[in-house]
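Q: no FASTA, just this:
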């Protein structure tokens, strides 16, 4: 697992109740996940697209919180993988984001299988759920 991404929420991240808006959790997870993937599969990185996101919200994040986001690979399929990103503060686990992504074929018309090298790199970040 790569080092946690540290984020200081901006006031524009907040909803009217003063919490980080639910949609911003996807942005935080995306940033951490893309840093991980760029290091693992740099040749395929620009051909990986999201096909599904799911978020479990556990605790609100406030403007004064320092957020840490970790990402790892939870499952690897033939042409897809599921990543799990955990968004936390010093005192709470705030959200768990699961994202399914696929790697596109060269013509970008559909998915292609992972190469042996790509699969091995992804497997290095595999964690049990």
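A: That came through, no problem. Please read these numbers as outputs of a predicted model, since none were measured by experiment. Residues are numbered from 1 along each chain as shown.

Q: okay, CA-based contacts and neighbour counts for the rest of this
A: Fine.

Q: now what about the strand or helix carrying residue 6, what contacts it?
A: If you go by DSSP states H and E, residue 6 is part of strand 5-7. Contact with strand 5-7 is made by 28, 32, 66, 67, 68, 69, 70, as judged by C-alpha atoms under 8 Å, 6 or more residues apart in numbering.

Q: wasn't the fifth one part of a helix?
A: No. Assessed with DSSP: H, G, I helix; E, B strand; the rest coil, residue 68 is strand; it does not lie in a helix.

Q: could you find the closest non-adjacent residue to it?
A: Nearest non-adjacent residue to residue 68, counting by C-alpha to C-alpha, 6 or more residues apart in numbering: residue 6, 4.6 Å away.

Q: put this next to the previous one:
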């Protein structure tokens, strides 16, 4: 399959679908967000990470239909000074439907970029090495 260690199950919503019964392309980014929040919570044990997306790219490969089970696999691609880049694989019934990459910049209480905490970097690095 792939070298992703972390996978999140995504709950689909009625309004995710277009009139053809496909998940709308814009919704894929919300699936990334859901998986990213779960990943941060589970990997570094923190629900209070403040980030802003600096970059997002999605490559669509096949449609997600109403009856498909949706999962998103996540892995750390790069750890920067104030950012973390994640790679994703969106799957429909276990088959790759899209790949994606996001870069998140971590923010402090004044909404200024902040360094990635050493403890977080270590946990991200462990996760990155597992997948690599």
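A: That came through fine. All figures in this text were calculated on a predicted structure; none of them were measured in a lab.

Q: just to revisit the earlier point, could you measure the aligned partner of the residue nearest to residue 68 of structure 1 in structure 2 against residue 92 of structure 2, distance?
A: Aligned counterpart of residue 6 of structure 1 in structure 2: residue 9 (TM-score structural alignment). Note on residue 9 of structure 2: its distance to residue 92 of structure 2, by C-alpha to C-alpha, to the nearest Å, is 10 Å.

Q: what's the overlap in contacts for those two?
A: Shared contacts of residue 9 of structure 2 and residue 92 (C-alpha under 8 Å, 6+ apart): 70, 71.

Q: more neighbours, these two?
A: residue 92 (20 against 15; other C-alpha atoms under 10 Å).

Q: so that one makes contact with residue 73?
A: No. Using C-alpha atoms under 8 Å, residue 92 of structure 2 makes no contact with residue 73, being 11.3 Å away.

Q: where do the strands sit along structure 2?
A: For structure 2, the strands defined by DSSP state E cover 6-10, 51-60, 70-79, 83-92, 95-106.

Q: between strand 95-106 and the third one, find me the angle.
A: What that stands for is strand 70-79 of structure 2. 40 degrees (axes from the mean of the first three to the mean of the last three C-alpha atoms, to 10 degrees).

Q: whereabouts in structure 1 does strand 70-79 of structure 2 align?
A: Under TM-score structural alignment, the match for strand 70-79 of structure 2 is residues 67-76.

Q: which residues does the matching stretch contact?
A: By C-alpha under 8 Å, 6+ apart, stretch 67-76 of structure 1 touches 1-9, 28-29, 32-33, 36, 61, 81-90, 119, 122-123, 125-129.

Q: quick check on those: which are buried?
A: With burial judged by 16 or more other C-alpha atoms under 10 Å, the buried subset of those is 4-6, 9, 28-29, 32-33, 36, 61, 81-89, 119, 122-123, 125-126.

Q: the nearest residue to residue 72 of structure 2 once chain neighbours are set aside and residue 75 of structure 2, how far apart?
A: The spatial neighbour of residue 72 of structure 2 that comes closest, neighbours along the chain excluded (C-alpha to C-alpha, 6+ apart), is residue 90 at 4.5 Å. Here the criterion is C-alpha to C-alpha. By it, residue 90 of structure 2 lies 12 Å from residue 75 of structure 2.

Q: state the distance from the aligned partner of residue 23 of structure 1 in structure 2 to residue 18 of structure 2.
A: Per TM-score structural alignment, the equivalent position to residue 23 of structure 1 in structure 2 is residue 26. Per C-alpha to C-alpha, residue 26 of structure 2 is found 11 Å from residue 18 of structure 2.
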